[in-house]
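**Q** Fold the following and give me the result.
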Amino acid sequence: MHSAIERSPFARLPDGSQVNVFTLANAAGMIVRILDFGGIITEIHVPDRDGVFADVALGFDTLAPYLADSPYFGALIGRYGNRIAGGRFTLDGQAYTLPVNNGANHLHGGVPGFDRVLWRSRIEHDTLVLEYRSADGEQGYPGTLDVTVHYRLTADNEIMVRFEAVTDRATPVNLTQHSYFNLAGGGDILGHAMTIDADSFVPIDAGLVPLGSLAPVAGTPFDFRTPRPIGARIDEAHAQLAHGSGYDHCFVLNRPAPGGMTRAAHVREPMSGRVLELFTQEPGVQFYSGNFLDGSLTGKGRTYAHRSGFCLEPQHFPDSPNQPGFPNTILRPGQVYATESRLRFSVDR
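**A** A predicted model of the protein is given here:
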């Protein structure tokens, strides 16, 4: 049986434009809700080992908080996920300046990024298709970029996210999905057992910008190659943890053949038995432990306190346009940017 998708009105933007919410449901009872504003995943309902469903996604039940100060809850990110140092890069001999919105740096495509635009939406069988045209010069980026995102909920409790993009001028592209998860449905995430298939990570400076090198995880608090509670070493005296106020780092995935999909991460919440696995074609995953959540945001009857959610953002490395040793993030005319990731939910009985 295919998953079903229903469209309903959600709210209106200040300019009067209609924002819709799409409800994806499968025969197993899993429900995912997605807005065409920002491509935001607002809810993910999955069962625990006793069959009790809970919403494991951080988010809001009204539009206003997403327009105000949402920390990218559930959103699509572009043109460039993560940071570009100083809001500057040079491409084919030409210098470009981007707006800075994270200290001295450009973060997640600027304001507004793809997280705060209304996407064109349509339903194709069991898939929600979102499209957005980013104009030449938008947020300082060169070229007109046409982006298509496919969201699909499978019968196996997987959320499939596929990005495609084409451009008419060379431009950096690094698209990702920025959901925050709490597999317990509440409380903090420090007891979640995390595994990340990465032998190295990208060290950052105090501004959270890459130093340009890779560092081994062995012998550090960044070694998640075997399952370990997120909170086990998060407060150790380590310069990298101090820079990120916890984990806010890109992990370099141990990948199969180019273009293949790897299981990047496995997360288990021991009390509920809920499990989340991330599969991706991307070379990296940004693990963020909700360090800057401070209890000032509320939604869906919850208060989003310190480390009450975690992110696993499949992506290329931060600041790659300024780091020639990192995997390429420049899309050129005639090329097709295409990448897929999957979020698989299950229970450990």
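**Q** From here on, just use CA atoms for contacts and neighbour counts.
**A** Will do.
**Q** how about the helices in this protein?
**A** 64-67, 239-244 (DSSP state H).
**Q** how many other residues sit next to Asp69?
**A** 10 (other CA atoms under 10 Å).
**Q** now the one 10 residues further on
**A** Around Arg79 there are 25 other residues, counting by other CA under 10 Å.
**Q** so which of the helices of the chain gets nearest Ile84?
**A** helix 239-244 (16.1 Å; CA to CA).
**Q** contact partners of that closest one?
**A** When contacts are defined by CA atoms under 8 Å, 6 or more residues apart in numbering, helix 239-244 is touched by residues Pro203, Ile204, Asp205, Ala206, Gly207, Leu208, Ile234, Asp235, Tyr247, Asn291.
**Q** can you redo those as CSV with distance to Ala338 and neighbour count?
**A** As requested, those are exported to CSV (distance: CA to CA, whole Å; neighbours: other CA atoms under 10 Å):
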residue, distance to Ala338, neighbour count
Pro203, 27, 22
Ile204, 27, 22
Asp205, 30, 14
Ala206, 32, 13
Gly207, 30, 15
Leu208, 27, 21
Ile234, 34, 18
Asp235, 37, 13
Tyr247, 28, 23
Asn291, 31, 17
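**Q** Not counting its neighbours along the chain, what's nearest Ser346?
**A** Leaving aside its sequence neighbours, Ser346 sits nearest to Val275 (CA to CA, 6 or more residues apart in numbering; 5.1 Å).
**Q** and what of Pro9?
**A** Asn20 (4.5 Å).
**Q** Any figure for the gap between that neighbour and Gly186?
**A** Distance, Asn20 to Gly186, using CA to CA, to the nearest Å: 26 Å.
**Q** neighbours around the residue nearest to Ser346, how many?
**A** Residues near Val275, counting by other CA under 10 Å: 23.
**Q** isn't it right next to Met194, touching?
**A** No: counting by CA atoms under 8 Å, Val275 stays clear of Met194, with 10.0 Å between them.
**Q** The structure of the following sequence is requested for comparison with the preceding one:
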Amino acid sequence: MQRIFLALGLLLLTTAGATAGPKIERVKFGTLPDGTEVDLYTLTNGNMVAKITNYGGIVTSLMVPDKNGRPVDVVLGFDNLKDYVDSSPYFGAIIGRVGNRIANAKFSLDGKEYKLDANNPPHSLHGGKKGFDKQVWKASPRIIKDNPKLTLSYVSKDGEEGYPGTLTVTVEYTLKDNALMIDYTAYTDKATPVNLTHHSYFNLSGHNAGEILNHDLMIFADKYTPGDKTLIPTGKIEPVEGTPLDFRMSTPIGKRLKDTGLDPVGYDHNYVLRGQKGLVEKAAEVSSPVTGIKMLVLTTEPGLQFYTGNFLGKEVGKGGSKYPKYGAFCLEAQHYPDSPNKPEFPSITLKPGQVYKQKTTYEFGTK
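**A** Alright, predicted model coming up:
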């Protein structure tokens, strides 16, 4: 019989193989300054363990087995809610209403200009000052066909962070076999831009293992969207061939890192994926030579942001771990940056009567 355990107190589950069957546990994670209580859910299916809080939908821990069967936590994060509130660089969070950057913190839609918070001066980044990563979501845990699922829902009111329309959003996290599946759904009562994504910082050698420059990466993209020094796309789409961005063949992340031309040095680029919109197709594959863990990213989205933790270096994470620059990578499935201001890019405008759908899967194995 399928059972859901909602337990207050200490988490009983600490390793990927600690239980034979699927289950979900809940504990109190902390209290926000306004008195709102936040919970932490632990999902396990016998292969993997994911810890997810309803504050920002943050994946705080993801345990997967290495080549020797030992569980490894492959995402960076903090041990407590306060650190996520005070100093998180979007560790593990749901990003919205619009992920990535919007140039000069403004856009026009149906003849009207909308001004946003310039939280990444002069641009708006990842939904603004208080995006979806900083909201408390309503959580509903359940187990379906032996697959633990956490459904998170949030209603973003008309005008929140400057965006038009009331947007109703649902994000489902599911552990199935060796994969973390993320399904997004949204609808609106007024035309509005929507570009949701997931922002885990991965280190397949372990969250506290140091730099990820020895990881081997393949991105299933022949083109990218070049940008200016502030990472706003020019509007052009150019080939990766002959550039440091060419990961069409498996290549160590650090091999051409210093040639990207960014300041600080590293990768923070949007790739134009080969897949057809609406179909779940391969976006990237990455592996650690230390643990043998490999991760395949699949998505319905047309773009993938590859980021190498260029701004890390100040964070003290789980267990007192110091996260260095290049201590993780992000692979964020998305539409292209600044899409509301780039009519030549695929549109992210959601209109009343339409349903936004997105699916991204992080699938794990070993080499």
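**Q** Mind telling me the TM-score for this superposition?
**A** The TM-score (TM-score structural alignment, normalised by the length of structure 1) is 0.96; 342 aligned residues with a CA RMSD of 1.2 Å.
**Q** Using a markdown table, lay out the helices of structure 1 together with distance to Gly299 of structure 1.
**A** Shown next, in a markdown table, are those (distance: least, CA to CA, whole Å):
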| stretch | distance to Gly299 of structure 1 |
| --- | --- |
| helix 64-67 | 8 |
| helix 239-244 | 25 |
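**Q** Mean neighbour count and distance to Pro333 of structure 1 added to the ones you listed, as CSV?
**A** Shown next, in CSV, are those (neighbours: other CA atoms under 10 Å; distance: least, CA to CA, whole Å):
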stretch, mean neighbour count, distance to Pro333 of structure 1
helix 64-67, 17, 33
helix 239-244, 18, 36
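**Q** Determine which of these approaches Ile44 of structure 1 most closely.
**A** Nearest of the helices of structure 1 (CA to CA): helix 64-67, 17.0 Å.
**Q** mean per-residue distance, that closest one to structure 2?
**A** Following superposition, helix 64-67 of structure 1 is found to deviate from structure 2 by 0.8 Å on average (mean CA distance after the TM-score superposition for structure 1).
**Q** So what does Ser140 of structure 2 match up with in structure 1?
**A** By TM-score structural alignment, Ser140 of structure 2 lines up with Arg122 in structure 1.
**Q** What separation do you get for the nearest residue to Pro324 of structure 2 once chain neighbours are set aside and Phe78 of structure 2?
**A** Nearest residue to Pro324 of structure 2, sequence neighbours excluded (CA to CA, 6+ apart): Gly313, at 4.3 Å. Distance of Gly313 of structure 2 to Phe78 of structure 2, given as CA to CA: 14 Å.
**Q** Of those two, which one has the most company?
**A** Higher neighbour count among Gly313 of structure 2 and Phe78: Phe78, with 20 against 13, using other CA under 10 Å.
**Q** Structure 1: which residue goes with that one?
**A** By TM-score structural alignment, Phe78 of structure 2 lines up with Phe60.
**Q** Touching, that match and Ala68? I think so.
**A** No: using CA under 8 Å, Phe60 of structure 1 makes no contact with Ala68, being 11.5 Å away.
**Q** ok, back up a step: now do the same for the residue nearest to Ser346 of structure 1: its match in structure 2.
**A** Per TM-score structural alignment, Val275 of structure 1 is aligned with Lys294.
**Q** Give the equivalent position in structure 2 for Leu128 of structure 1.
**A** Using TM-score structural alignment, Leu128 of structure 1 pairs with Leu150 in structure 2.
**Q** distance between stretch 75-94 of structure 1 and the chain's centre?
**A** Its chain's average C-alpha position is 16 Å from that of stretch 75-94 of structure 1, according to CA atoms, centre = their mean, to the nearest Å.
**Q** contacting residues for the counterpart of Thr185 of structure 2 in structure 1?
**A** Matched by TM-score structural alignment, Thr185 of structure 2 corresponds to Glu164 in structure 1. By CA under 8 Å, 6+ apart, the residues touching Glu164 of structure 1 are Val147, Thr148, Val149, Val336, Tyr337, Ala338, Thr339.
**Q** For Ile230 of structure 1, see how far away the residue found closest to the second one once you drop the neighbours it is linked to in the chain is.
**A** This means Thr148 of structure 1. The shortest distance from Thr148 of structure 1 to any non-neighbouring residue, by CA to CA, 6+ apart, is to Glu131 (4.5 Å). Glu131 of structure 1 is 35 Å from Ile230 of structure 1, where distance means CA to CA.
**Q** who has more neighbours, those two?
**A** Set Glu131 of structure 1 next to Ile230 and count neighbours by other CA under 10 Å: Ile230 wins out with 23 against 20.
**Q** wait, that one sits on Thr195?
**A** No: using CA under 8 Å, Ile230 of structure 1 is not in contact with Thr195; the gap is 9.2 Å.
**Q** Overlap in contacts, these two.
**A** Between them, Ile230 of structure 1 and Thr195 share no contacting residue, judged by CA under 8 Å, 6+ apart.
**Q** Name the residues of stretch 8-28 of structure 1 that are buried.
**A** Phe10, Ala11, Val19, Asn20, Val21, Phe22, Thr23, Leu24, Ala25, Asn26 (16 or more other CA atoms under 10 Å).
**Q** got the residues you listed as JSON lines, with distance to Met261 of structure 1 columns?
**A** Conversion of these to JSON lines gives the following (distance: CA to CA, whole Å):
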{"residue": "Phe10", "distance to Met261 of structure 1": "34"}
{"residue": "Ala11", "distance to Met261 of structure 1": "37"}
{"residue": "Val19", "distance to Met261 of structure 1": "33"}
{"residue": "Asn20", "distance to Met261 of structure 1": "31"}
{"residue": "Val21", "distance to Met261 of structure 1": "29"}
{"residue": "Phe22", "distance to Met261 of structure 1": "27"}
{"residue": "Thr23", "distance to Met261 of structure 1": "27"}
{"residue": "Leu24", "distance to Met261 of structure 1": "24"}
{"residue": "Ala25", "distance to Met261 of structure 1": "25"}
{"residue": "Asn26", "distance to Met261 of structure 1": "24"}
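**Q** For the residues you listed, name the two members farthest from one another.
**A** Spanning the widest gap among the buried residues of stretch 8-28 of structure 1 are Ala11 and Asn26, at 25.0 Å by CA to CA.
**Q** Find the residue at the geometric middle of structure 1.
**A** His178 (2.4 Å; CA atoms, centre = their mean).
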